[in-house]
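S.K.: dropping a prediction and its sequence here:
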Amino acid sequence: MNAPNRHELFVLEDDEKALEVTEDTKIPNAATFKIVKQDHTVGNMLRAQLLAMPEILFAGYKVPHPLHPYFLIKIQTDGTVTPQAVLEQACTKLIGTMSALEAKFKREFSFKDGEAHGGTTAGMGAMGAEDPYGAGSGGAWSGQRDYLDF
């Protein structure tokens, strides 16, 4: 009814910028970034990544309204680096973290696929090879490798 069309929540228009920067005039070494067509998922990951960096004094985000597909993230640094540069570093680190997580995920499930298609693990009965959650024959508590073990 009032909600926008689904594609408007993630597809940028031709004249729309994905990022807008507003320098803060009242707080030194601070800026507010408007990140368009994203939501809490990216906002919270960016905030957490920024707060893990030693040169960050403050990092927080807010979604002004749930029907508007953007969030604002405010960053204040200690002055050794600009907020723009630290946001770029945080994005690069976050991409690296997500790539590593994806690689672990694929490796773990290719390991499980190998077991299910002929390979057996010591101590796993016929039930364990068919159960996608590894609950057969004692499951994760019996010392066997589980799909959540990274």
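M.R.: Ah, there it is.
S.K.: rest of the way, CA atoms for contacts and neighbours
M.R.: Will do.
S.K.: check which helix or strand the most centrally placed residue in the chain maps to.
M.R.: Residue closest to the average C-alpha location in the chain (C-alpha atoms, centre = their mean): residue 45, at 5.1 Å. Following DSSP states H and E, one finds residue 45 within helix 40-51.
S.K.: looking at it, residue 59 is touching residue 47, isn't it?
M.R.: Yes - with contact defined as C-alpha atoms under 8 Å, residue 59 reaches residue 47; the gap is 5.8 Å.
S.K.: overlap of the contact sets of the two?
M.R.: By C-alpha atoms under 8 Å, 6 or more residues apart in numbering, residue 59 and residue 47 have these common neighbours: residue 73.
S.K.: got another one to weigh against that:
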Amino acid sequence: MEPSKKPPSQSDNANSGGSSSQCEDDILNLHVDPGDDRSACITLYREDHTIGNFLRYTLAKNPNVEYAGYDIPHPLNEVMQLRIQNFPDSPETAFETFEESLETMHKTVTYMSEIFNKQAEAFEKGIK
């Protein structure tokens, strides 16, 4: 799928009774069950197991998360469905937990990039 093309609409969310919102860039669709902001289904477009497993792992490390999992329903569709459920006494909503996990992932990738670049420079200089 070309980045300029929009993914198919998620008509099943509109019929399920929950609230649904989609980002302007059409990369993410959020579905929250009515009356329960501690759980959410997030559909990510143009993502695969690389991000899915990293997200699931990061979410699972959060002490507020009771369940985190993802599914890629079909390998030919560039759609990943992420399910987050926080504990009932959690101070965070599921979407806040998702945002926190994205920040943690960003910090992790930034750190890994810095380490990699330092090692690449040292290798180019012949210092190990």
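M.R.: Sure, I can see it. These numbers come from a predicted model, not from an experiment.
S.K.: how close are the two chains, by TM-score?
M.R.: Once superposed, the chains reach a TM-score of 0.77 (TM-score structural alignment, normalised by the length of the second structure), with 109 aligned residues with a C-alpha RMSD of 2.1 Å.
S.K.: re the thing from before, matching residues in the second structure for the next helix or strand after the helix holding residue 45 of the first structure?
M.R.: Per DSSP H and E, the first helix or strand lying C-terminal to helix 40-51 of the first structure is strand 56-62. Across the second structure, the stretch matching strand 56-62 of the first structure (TM-score structural alignment) is residues 65-71.
S.K.: how much does that stretch stray from the first structure?
M.R.: Here stretch 65-71 of the second structure, set against the first structure after superposition, deviates by a mean of 0.3 Å using mean C-alpha distance after the TM-score superposition for the first structure.
S.K.: may I see the buried residues of that stretch?
M.R.: 65-66, 68-70 (16 or more other C-alpha atoms under 10 Å).
S.K.: residues in contact with that stretch?
M.R.: The contact list for stretch 65-71 of the second structure (C-alpha under 8 Å, 6+ apart) reads 52-53, 56, 59-60, 80-87, 97.
S.K.: give me the buried subset of the residues you listed.
M.R.: Of the contacts of stretch 65-71 of the second structure, these count as buried by 16+ other C-alpha under 10 Å: 52, 56, 59-60, 80-87, 97.
S.K.: most widely separated two among these?
M.R.: Greatest spacing in these, by C-alpha to C-alpha: 80 and 87 (23.1 Å).
S.K.: with adjacent residues omitted, what lies nearest to residue 72 of the second structure?
M.R.: Of all residues not flanking residue 72 of the second structure in the chain, residue 80 sits nearest, at 4.7 Å (C-alpha to C-alpha, 6 or more residues apart in numbering).
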